[in-house]
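Engineer: no letters, just coordinates:
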């Protein structure tokens, strides 16, 4: 008995295509990702891929958003189980950040492939601001800084996190050392209440 393949809904097909695209980026880097290579890897026709993403930058932007959503979900989940203290929150934020940096190397590849794209810059700015707000909200109950000062502190910590993640990905630091360093930086000027 032969079964006919079921047709995926548009959203399920998009998820399947993004999964295949992430695999391609993981295996071959972002340079090897194009709409035709994605169609081939996913076993679909080119028009299906073009219908979902339109252009290569459209595909890369969709991948970037998906990776950011995963990063935010991991951090939010980790925060829900964090020890309710400044140090506990800072450590969980640090651990979640570096877990994503090492577990999702595609993030950097996709980001690099989109350098100079004006839409990408706007999206990165929005995502960065959103992640900063997530951090500041989690740390606010444990800080005597004003909301603006705490947010600026989080901006600085995220900048440091990016630099530390680069060292981690170059294998110039261990995960434990990276977590300890970022936790210390977050705590450094938190002015805990």
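Structural biologist: Now that the structure is in, tell me what you want to look at. Model, not experiment: these values are computed from the prediction. Residues are numbered from 1 along each chain as shown.
Engineer: make it CA atoms for all contacts and neighbour counts henceforth
Structural biologist: OK.
Engineer: after the helix ranked longest in the chain, next one along is what?
Structural biologist: As assigned by DSSP state H, the longest helix anywhere in the chain is helix 56-80. Next helix or strand after helix 56-80 toward the C-terminus (DSSP states H and E): helix 86-103.
Engineer: contact partners of that next one?
Structural biologist: Outside helix 86-103, the residues that touch it by CA atoms under 8 Å, 6 or more residues apart in numbering are 71, 74-75, 78-79, 82-83, 107, 135, 138-139, 142-143, 161, 165, 168-169, 175, 178-180, 182-183, 186-187, 192.
Engineer: quick check: angle from it to helix 56-80?
Structural biologist: Angle of helix 86-103 versus helix 56-80, following axes from the mean of the first three to the mean of the last three CA atoms, to 10 degrees, is 150 degrees.
Engineer: take a look at this one as well, against the first:
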């Protein structure tokens, strides 16, 4: 349940919220369901191609229509003093400063005060993505060569994982989740992204 944010008032720099129950006051009773962690569509593409001794394997996956709660962004944009070791989000540069400013980042305010509610919909982002999960390139030595060294088959390969990601999500990884529970997915808070890795292999058949 989140407060649905309607934007920043250009005159005051304060966030406006939807009065869900219509009582004229913004209270916890105005929180409502916003978005869904479950994608509308998801799937993958797995294929391989061969030409003479060269083989190429491609594994793409995608997700569309799910949201991610970027809790890291909440802490990065919220007001308060920070030392040089803390991360300052680039969106703070566009923060409201004077009457007439049109921006999506409100004036500075204390955490969980009006402008920086921990449970505001501003931190909810589109988590759709396309990811190249694995790309494998292999080469199998010709039979004439392997027979000379008394081997049946020799194949060299290199595999790269998580080589690229296409997404509008502003966090590190739209698949990051601070909870291992299936009932609490889609919350990105202090979670490392999927690592990029490379593997080299040699397969030998006698």
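Structural biologist: Cool, got the structure. This one's a predicted model, so the numbers in the text were calculated from it and none came from an experiment.
Engineer: now the TM-score, please.
Structural biologist: Once superposed, chain against chain, the TM-score is 0.24 (TM-score structural alignment, normalised by the length of the first structure); 80 aligned residues with a CA RMSD of 5.6 Å.
Engineer: mind checking which of the contacts of helix 86-103 of the first structure are in helices?
Structural biologist: Among these, the members found in helices (DSSP H) are 71, 74-75, 78-79, 107, 135, 138-139, 161, 165, 168-169, 175, 178-180, 182-183, 186-187.
Engineer: how far away is the residue nearest the centre of the first structure from residue 181 of the first structure?
Structural biologist: Taking CA atoms, centre = their mean, the centroid of the first structure lies closest to residue 68, which sits 3.3 Å from it. As judged by CA to CA, to the nearest Å, residue 68 of the first structure and residue 181 of the first structure stand 23 Å apart.
Engineer: quick check: angle from the helix or strand harbouring residue 148 of the first structure to helix 175-188?
Structural biologist: According to DSSP H and E, residue 148 of the first structure maps onto helix 147-169. For helix 147-169 of the first structure against helix 175-188, the angle by the same axes, to 10 degrees is 160 degrees.
Engineer: distance from the chain centre to helix 147-169 of the first structure, please.
Structural biologist: 14 Å (CA atoms, centre = their mean, to the nearest Å).
Engineer: flag every buried residue along stretch 52-59 of the first structure.
Structural biologist: 52-53, 56-59 (16 or more other CA atoms under 10 Å).
Engineer: how far does it stretch from start to finish?
Structural biologist: 8 Å.
Engineer: do stretch 77-93 of the first structure as well
Structural biologist: 10 Å.
Engineer: would you mark the buried spots in it?
Structural biologist: 79, 82, 86-93.
Engineer: try stretch 46-65 of the second structure
Structural biologist: 55-56, 58-65.
Engineer: can you put those residues in CSV and add secondary structure and distance to residue 133 of the second structure?
Structural biologist: Below are these laid out as CSV (DSSP: H, G, I helix; E, B strand; the rest coil; distance: CA to CA, whole Å):
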residue, secondary structure, distance to residue 133 of the second structure
55, strand, 17
56, strand, 14
58, strand, 8
59, strand, 6
60, strand, 6
61, strand, 7
62, strand, 10
63, strand, 13
64, strand, 16
65, coil, 19
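Engineer: which among these gets closest to residue 42 of the second structure?
Structural biologist: Ranked by distance to residue 42 of the second structure (CA to CA), those are led by residue 63 at 4.3 Å.
Engineer: quick check: that closest one touching residue 126?
Structural biologist: No - Residue 63 of the second structure lies out of contact with residue 126 (CA atoms under 8 Å); the separation is 10.4 Å.
Engineer: if I pick residue 145 of the second structure, what's in contact with it?
Structural biologist: Residue 145 of the second structure neighbours (CA under 8 Å, 6+ apart): none.
Engineer: that one belongs to a strand?
Structural biologist: No - with DSSP: H, G, I helix; E, B strand; the rest coil as the criterion, residue 145 of the second structure is helix rather than part of a strand.
Engineer: what about the closest residue to residue 5 of the second structure other than its chain neighbours, how many neighbours?
Structural biologist: In space, and not counting its chain neighbours, residue 5 of the second structure is closest to residue 17: 4.5 Å by CA to CA, 6 or more residues apart in numbering. Neighbour count of residue 17 of the second structure, defined by other CA atoms under 10 Å: 20.
Engineer: for the lengthiest strand in the second structure, packing partners?
Structural biologist: The longest strand of the second structure (DSSP state E) is strand 153-167. When contacts are defined as 3 or more CA pairs under 8 Å, 6 or more residues apart in numbering; DSSP states H and E, strand 153-167 of the second structure packs onto strand 129-140, helix 143-148, strand 197-205.
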